[in-house]
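1. here are the coordinates; sequence isn't available:
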């Protein structure tokens, strides 16, 4: 088997995935800057942002996961040159995402008292609650933005969401700096200032993306004159059937990382702050894999629309190989720099908190070794999941992700993550086990489905 049949796709895969990667990296970069800024206030503030965001990650996973249903439907309609089908997928997806965004905001708003029941440090909880009020409201524009983004991705117009994200990120960083520290006459709001920055940037993000899409000839007719409340039950059912399992897939994965935050909180504020550092760094590399996952979903969706199943499999494998190459490089980087990267997040000149900061860096350095090891499995599982969504195969992958993360991964995190066992490192060993299981089982599923489609294609030709 010649490697060249796969590597020749690298250039186009990269052109499609790079804007998505940059947009997603922008989100994570803002989180990275937020964490560095908030880390200057103290470890309790950093832990509070981590705890507040743990609730947000769960809600976002459901919203973003659900919105991915729009991409394969749009990509398939685009390949078939069926405008009515494409606009229907977008309109109904936008309606459902808006409803979901409001529901998720209300869910988070009324779930805040749970923080006191989770045995988290009281100091951390009291800082997290006012932060979470504002960030939770930002879920509404964020999930609406996702509807526009997934539609744009489905038309292979991946650059536009990137532009909107970059603009929002610039606004976020500037507002965070002004409001966290109270610069040039602005009030000094601490971590609540970071929440205001997030809220404002997300409203700007959705407005800007709509404005760009409205000005483009290919997308203009899709995003204008939308009769949002004239709905087709069949299309709603189709999006729900694709979106609900996709939401649960992302939820199962994000929830185990959220559980890692909560388990770290049981060990104390310093392990929780260290977990946030390692999570933030590893999430930045994960965005590369997420970009390739979107490319995988688009290209597989296109080939499904064309019923070109042999090409579909070849193209998907080319993306898997590209993802594995990136993952190996990131794993080497984390391993080589595991003692240095965590130091970016703390202030060693702060004599008062020097002991806490030193402990946080020591724990985070160890966690980055685990992060280095799971780069390959984390990357491959999300890229293969994207390919399966492109095939509109979502139910079995949902079961696979549940088993991988919650039947295998979480029990390992729970038992090895106790203070008398391996502590923080034990929690991350559970993450490693869950991600590796998911990568293997999802690959087996993709391999089985594509071979079956190719056999059927050859049988009818």
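-> Now that the structure is in, tell me what you want to look at. Because the structure is predicted, anything quoted here is derived from the model rather than measured.
2. going forward, measure contacts and count neighbours with C-alpha atoms only.
-> OK.
3. Provide the count of other residues in contact range of the closest residue to residue 152 other than its chain neighbours.
-> Spatial nearest neighbour of residue 152, excluding adjacent residues (C-alpha to C-alpha, 6 or more residues apart in numbering): residue 158 at 6.3 Å. Look at residue 158: counted by other C-alpha atoms under 10 Å, it has 25 neighbours.
4. Residue 158 contacts residue 21, doesn't it?
-> No: applying C-alpha atoms under 8 Å as the test, residue 158 and residue 21 come out as separate, 9.6 Å apart.
5. Included below, for side-by-side comparison, is a second structure:
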């Protein structure tokens, strides 16, 4: 019983700050949506479309951060500072390359990117400047993400939390000033939301650098042996390919919703922030799984790693059930915060209830696939599971039910989300096999 209490305390010490930070980051999009939501459904749809490249970047950069966390946590278990420095250095370069590529793409092809997801020319026109301003966010958020990883691995998860709280306040205040026009500044509409996000990320990065330098030892070191380079590529490639293909699949879903109508797209976009808050509230358990189980594997304590993994899955299941009930009871209040018509409100309400039903399975996949199984460095297993789920189940079902059968959007969303059930079943078999357990060199 004492060991269980100690493990729970250790897990919560990582999970709670990470969860609160993720919720604060999700609040960026919620604040944008709530304030932009007062401008009507075209503005809501434009922010949804304009945020899609950021959605892709967040998950692919998150993949790089996951690999960084695997490497740093295992090398911490071995007390190898030199390899920690090398891990951070190499991943920083990879992150910057990804961020600059995404930035150039958004600056040069904003209308083309927005036009992928909707036929409504007014939505595309509104989304264009939003995309171009947000382009400058990617290098800032990419570097901040990696710095936060090492702070968490060193049990300093509270610092990224505090920083995110400050950034969220900056974002909220600047949204109020710039979107609607206050203190002598002309109203900027959704452009103001993008500028506010950029300013908040500047503050976020500056504070992250300050606390990182106070807490972590770091020396830039790109020297890796040939075997280590191969090991790194074997870990990084599957997870980046996995996240990229998964996010492309999610963007195909947005394409489906957008071609079903602007009201459907706006209704779905209303659910995005609350889904982000829900998943963010439990993302800390996934992060805790990656760090704690990674340490156990680095120490070659495989039995303890397996038992601790089961405990984390149980914690996530119970917490997700509680949050689902809360979401069902409060969905009416949330939807009424937006200045939208009855058609959009109805769609948003139905989708939130559907998400609440699906959420416990989504959370288990996040903890199992996103944290536990990946902690051993054998990321190809999750890549295969996710690609099969997204491209053999989710995307085909979405295209067929949405564009061929033309079912109501709530049924399209529910049916294509059965990919989550597939992932869960396969992940459980993989977990029980223990083949994912591995100590990196």
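-> Thanks, I have the structure now. Quantities reported herein were computed from a predicted structural model and do not represent experimental measurements.
6. TM-score for this pair?
-> The TM-score (TM-score structural alignment, normalised by the length of structure 2) is 0.93; 436 aligned residues with a C-alpha RMSD of 2.2 Å.
7. re the thing from before, OK, contacts around the residue nearest to residue 152 of structure 1?
-> Contacts of residue 158 of structure 1 were listed using C-alpha atoms under 8 Å, 6 or more residues apart in numbering, and they are 16, 17, 19, 20, 149, 152.
8. May I see those organised as a markdown table, with secondary structure added?
-> Below are the contacts of residue 158 of structure 1 laid out as a markdown table (DSSP: H, G, I helix; E, B strand; the rest coil):
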| residue | secondary structure |
| --- | --- |
| 16 | helix |
| 17 | helix |
| 19 | helix |
| 20 | helix |
| 149 | helix |
| 152 | helix |
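9. how far away is the residue nearest to residue 152 of structure 1 from residue 291 of structure 1?
-> Separation of residue 158 of structure 1 from residue 291 of structure 1 (C-alpha to C-alpha, to the nearest Å) stands at 10 Å.
10. so what's in contact with those two at the same time?
-> Joint contacts of residue 158 of structure 1 and residue 291 (C-alpha under 8 Å, 6+ apart) are 17, 19, 20.
11. neighbour-wise, which of those leads?
-> residue 20 (31 neighbours).
12. Could you find the counterpart of that one in structure 2?
-> Residue pairing (TM-score structural alignment): residue 20 of structure 1 is matched to residue 18 of structure 2.
13. Which residues are in contact with the spatially closest residue to residue 16 of structure 2 that is not a sequence neighbour?
-> Leaving aside its chain neighbours, residue 16 of structure 2 sits nearest to residue 284 (6.1 Å; criterion: C-alpha to C-alpha, 6+ apart). Contacts for residue 284 of structure 2 (C-alpha under 8 Å, 6+ apart) come out as 14, 15, 16, 17, 18, 19, 22.
14. at 6 Å instead, please
-> The contact partners of residue 284 of structure 2, taken as C-alpha atoms under 6 Å, 6 or more residues apart in numbering, are 15, 18, 19.
15. How far does the helix or strand containing it sit from its chain's centre?
-> Per DSSP states H and E: residue 284 of structure 2 is located in helix 262-298. Distance, stretch centre to chain centre, for helix 262-298 of structure 2: 6 Å (C-alpha atoms, centre = their mean, to the nearest Å).
16. so that helix corresponds to what in structure 1?
-> Under TM-score structural alignment, the match for helix 262-298 of structure 2 is residues 269-305.
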